[in-house]
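> Next come a sequence and a model predicted from it.
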Amino acid sequence: MKIIFATEDYYPLITGGARFERALALSLVKRGHKVYIFCPAQNFEDRQDQDGGTLIYRQKALPLPFYHKFTFSVLPGARIKKQIEQIKPDVVHTHNPHFNGLATLKAAKKFKIPILSTNHTMPENIFPFIYPLVPLRKPLYELIWKYIIWFNNQANFVTTPTQTGLNYLKAHGLKVEAKPVSNGINLEKFQPMEKEPLKKHFNLPNLPLILYTGRLDPEKRVDFIIRAMPQVLTKLNCRLVITGEGKDRQKIQNLVKKLNLDEKVIFLGFLPEEDLPKIYNACDLYVIASTAELQSITTLEAIASGLPVVASNLGALPELVRDGENGFLFNAQAELPEKILDIFSDASLKDKMSARSLEIVKAHDFSNTVKEYEAIYFKIRQK
């Protein structure tokens, strides 16, 4: 089967969506399918390249304001229409409703090609910068939701990573057939490992380590975690380890200095893919304070590595973090230090939560995700 992916963030970008899309594309190629990727280039020049048997059409692009290292394709409609005519795909799979997604959707509708839309998008992901604009916040938020729903209602079938995500879409007006399909996790790659050698690998101290890994962007609220540290440190000699990059990197580092936490917070920056399983296993607890997760691949990776998790009680995070079972949920920033300390103060509880994480993650085996998507492609192709 010939399958086109249309997306606005793809390898070598390291986002949850980009990593999922590439993993799915490479797995589909291994199962005998031909996969073509429409995504932005990193500069104002069209180009093609290959990756693991996939053919990537990088559409000329410009830097996207407000988003670290992101670009957006410039008027890709005519080029994408021509590329679709040449490829003659069996199905089109859009992964977000932005420039390439919209152009691909329109061309697929014109040529009567079946469309699967996977929704990874919430208004918070598109415009985190609207939140300071108090008078415009509500109308912009509602307008973005209307566009997301309009886009998805053009597809033949819609998926989203969680039931929470599907509930959001239906509450805002989704009409087409849809189901949740987990982003999934490679359980052979992410699994518990011995901690001490990995602490040495990253030159980390032999102390309790709290981890955040992912984008350093506003909706991730990494500042919540940093602000919890002074209270945590009054009762626990530990360190906070932060990996990743993003537009808030400097702001976060300034906050660390302001709170005199320079020696208590360790910034590892961007980590290559092969180091990700190692960093989870070098640490003891994963913390995520995000406002806008439709699943959270980093949380999947953390629980697959056997970590307990403290997470914000927002979005789809409660589907992965069962309060009191494999971690704790918090509603207000003031609750976060206590939740962290509760786990470290009871070794038996921490061990039970780690074991429960490993049980919960079994339902998210990536091999099942690939099979589910393959079944949907065949289903919409036959309609």
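Looks like it came in fine.
> make it CA atoms for all contacts and neighbour counts henceforth
OK.
> residue boundaries of the strands in the stretch 1-150 of the chain?
In the stretch 1-150 of the chain, the strands defined using DSSP state E, counting those that start in this stretch lie at 2-6, 34-40, 47-51, 54-59, 61-63, 71-73, 91-94, 115-118.
> same deal with the stretch 251-383 of the chain?
In chain order, the stretch 251-383 of the chain shows strands spanning 265-269, 285-288, 309-312, 327-330, with DSSP E, counting those that start in this stretch as the criterion.
> Ok, which of the strands of the stretch 1-150 of the chain comes nearest Phe127?
Of all the strands of the stretch 1-150 of the chain, strand 71-73 sits nearest to Phe127, with 14.2 Å by C-alpha to C-alpha.
> Distance from that closest one to the middle of the chain?
Taking C-alpha atoms, centre = their mean, to the nearest Å, the mean C-alpha location of strand 71-73 is offset from the chain mean by 19 Å.
> and the comparison structure, right after this:
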Amino acid sequence: MKVALLCEYSRDMGAYQGSNIYITELITRLAGRDDIDLHLITMGRENAVRQEEGFTHHILRKGGPLSLPYLHPLVLVRMVKTVRAIRPDIVHALSTRYPCSTAAVLLQNDYPSLVTAFGIFEREIAHYREDMPPLERTLSHIFHTFFIRNERWVLSRAPELVVDAPSIGDLVRTPTTGRIHVVAAGLDLERLRPQILSPPAGEGPDIVFINTLTRLKGADILLSALPGVVEAYPGIRACIGGRGPQAPELRRLARDLGLEANVIFPGFVPDEEKYRYYRQCRMVVVPSRWDCQPSPLFEAAAFGKPVVASDMAHPGIVEDGVTGLIFRSDDAAGLEEKILFLLDDDAARERMGRAAAARVGEYDWPRVVDRYVTIYQDAVREHRRGGKRATAPAGASPER
């Protein structure tokens, strides 16, 4: 099967950003399959066609006097022409961003088309703006208006749409949206297994948060929940790891709340150290104001640790009370209650951790890629029959 994959990609993408990890893993694993002829179409500094390991990389230059910031109108035209020249069996856009998603939807009459929505940019950008300096915030309101309108159009017109949690599917569904598939993000269990099996060395933090330090990720909500936890457990220790614009504010907040003896801020946490924290801790906290199943949910499950996650993290892999606990976003008192429950009940905490670990194989990357290939095959069959997939009725469960 020949697949035209449209996305933002380069070899030097930041490896620790969730969507970049997803894109890199999916490309690598699709390229390694004998049944997939992968053609990757991206934007770059020059026009080029390169044979890379297992795939053909088509790079479209995005510069030029007629290429406006954020828009690149001529790239969209060239992207559509490039896809037509490739003559793929299916077109797959990774993310709802312009121009990749736009091209995929424009081509839907000629080719089966699929869009993966990593999130809902319209929901996320309001939180990101809180971390922006004034000028950047103003420019965001100008330029991102186009992105938002494009995203709305794509979500309402894509014949096949992949989301990573049922709750996201419910949010994006419109009367004109095509078939919605729920495919949870992947986890490289083969790479993680030696780390999982290593014995914990020494003592570490009891509560772990490792993510980008932005308002969207909600580390300040965790800090606000900790005074009551510390009152009940004076020796409790929490790790807030990562880098980001909120870091200075978080350190001040910890000091103002009298938590300096209970909270560590290690900054950027390399994988090996992060996994050591996971082995040592009692729980992982994901207090996002908005997110789409961030990687700590999967990593915690792999290490057999229960997660306390906000409902706005869209933690579809977490079964409340079985593999972890879910609290209402921005509710520090609710988060405090969930943390205390797990600290008070060792048996429940260990039971949830075991249940999470027992299910983690469902999210191994080979299974995720198999799921994508099945979606490709089904979409191709439907397109050849000439019928657009029917949208699931309101309230129905999206396809798993």
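Good, I have the coordinates. Predicted, not measured: the structure shown is a model, and the values here were computed from it.
> picking that back up, could you dump the strands of the stretch 251-383 of structure 1 to JSON lines with distance to Leu336 of structure 1 and mean neighbour count?
JSON lines is the format used below for those (distance: least, C-alpha to C-alpha, whole Å; neighbours: other C-alpha atoms under 10 Å):
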{"stretch": "strand 265-269", "distance to Leu336 of structure 1": "17", "mean neighbour count": "16"}
{"stretch": "strand 285-288", "distance to Leu336 of structure 1": "9", "mean neighbour count": "26"}
{"stretch": "strand 309-312", "distance to Leu336 of structure 1": "8", "mean neighbour count": "28"}
{"stretch": "strand 327-330", "distance to Leu336 of structure 1": "6", "mean neighbour count": "24"}
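> Distance to Thr71 of structure 1 added to those, as CSV?
Putting the strands of the stretch 251-383 of structure 1 into CSV (distance: least, C-alpha to C-alpha, whole Å) gives the following:
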stretch, distance to Thr71 of structure 1
strand 265-269, 21
strand 285-288, 26
strand 309-312, 29
strand 327-330, 34
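> Now distance to Val176 of structure 1 and mean neighbour count too, for the strands of the stretch 1-150 of structure 1, in TSV please.
As requested, those are exported to TSV (distance: least, C-alpha to C-alpha, whole Å; neighbours: other C-alpha under 10 Å):
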stretch	distance to Val176 of structure 1	mean neighbour count
strand 2-6	20	23
strand 34-40	24	25
strand 47-51	33	12
strand 54-59	29	21
strand 61-63	32	18
strand 71-73	28	24
strand 91-94	15	26
strand 115-118	10	25
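> and of these, who's closest to Ala302 of structure 1?
Once the strands of the stretch 1-150 of structure 1 are compared by C-alpha to C-alpha, strand 115-118 is nearest, at 23.3 Å.
> Please compute how far that closest one lies from its chain's middle.
On C-alpha atoms, centre = their mean, the centre of strand 115-118 of structure 1 falls 18 Å from that of its chain.
> so where in structure 2 does it end up aligned?
Mapped onto structure 2 using TM-score structural alignment, strand 115-118 of structure 1 spans residues 113-116.
> Have a look at how far, on average, that stretch is from structure 1.
On superposition with structure 1, the mean distance recorded for stretch 113-116 of structure 2 (mean C-alpha distance after the TM-score superposition for structure 1) is 0.9 Å.
> For that stretch, which outside residues touch it?
Residues outside stretch 113-116 of structure 2 that contact it (C-alpha atoms under 8 Å, 6 or more residues apart in numbering) are 90-96, 101, 104-105, 107, 158-163, 379.
> quick one, which of the strands of the stretch 251-383 of structure 1 is nearest to Phe224 of structure 1?
Minimum separation from Phe224 of structure 1 across the strands of the stretch 251-383 of structure 1 (C-alpha to C-alpha) falls at strand 285-288, 9.1 Å.
> Quick check: which element contains Ile196 of structure 2?
helix 189-197 (DSSP states H and E).
> Now that helix: buried residues?
Leu189, Leu192, Gln195, Ile196 (16 or more other C-alpha atoms under 10 Å).
> which residues touch the second one?
If I follow you right, that is Leu192 of structure 2. By C-alpha under 8 Å, 6+ apart, Leu192 of structure 2 lies in contact with Ala302.
> do that again at 10 Å, thanks
Asp271, Glu272, Tyr275, Glu299, Ala302, Phe303 (C-alpha atoms under 10 Å, 6 or more residues apart in numbering).
> From Ala332 of structure 2, how far out is it?
Separation of Leu192 of structure 2 from Ala332 of structure 2 (C-alpha to C-alpha, to the nearest Å): 32 Å.
> looking at it, Lys274 of structure 2 is touching Val284, isn't it?
No. Using C-alpha atoms under 10 Å, Lys274 of structure 2 is not in contact with Val284; the gap is 11.4 Å.
> What residues does the equivalent of Asp37 of structure 2 over in structure 1 make contact with?
Mapped onto structure 1 by TM-score structural alignment, Asp37 of structure 2 lines up with Lys34. Contacts for Lys34 of structure 1 (C-alpha under 10 Å, 6+ apart) come out as Met1, Lys2, Ile3, Ile4, Ala25, Leu26, Leu28, Gly53, Thr54, Leu55, Pro89, Asp90.
> change it to 6 Å
By C-alpha atoms under 6 Å, 6 or more residues apart in numbering, Lys34 of structure 1 lies in contact with Lys2.
> Please apply the same query to Gln246 of structure 2.
Gln246 of structure 2 makes contacts with Leu213, Thr214, as judged by C-alpha under 6 Å, 6+ apart.
> And it, what's its match in structure 1?
Per TM-score structural alignment, Gln246 of structure 2 is aligned with Asp248.
> same deal with Val307 of structure 2?
In structure 1, Val307 of structure 2 lines up with Val309, judged by TM-score structural alignment.
> And for Asp164 of structure 2?
That one, Asp164 of structure 2, aligns with Pro161 by TM-score structural alignment.
> again, but for Leu155 of structure 2
Using TM-score structural alignment, Leu155 of structure 2 sits opposite Asn152 in structure 1.
> Work out for me the element its match sits within.
Using DSSP H and E, the element containing Asn152 of structure 1 is helix 134-153.
> post-alignment, the helix or strand following that helix versus structure 2, mean distance?
Downstream of helix 134-153 of structure 1, the next assigned helix or strand under DSSP H and E is strand 157-160. Strand 157-160 of structure 1, aligned to structure 2 and superposed, deviates on average by 1.3 Å (mean C-alpha distance after the TM-score superposition for structure 1).
> Tell me who's in contact with Ser290 of structure 1.
Glu219, Lys220, Arg221.
> make it 8 Å
Glu219, Lys220, Arg221, Val222, Ala311, Ser312, Leu314.
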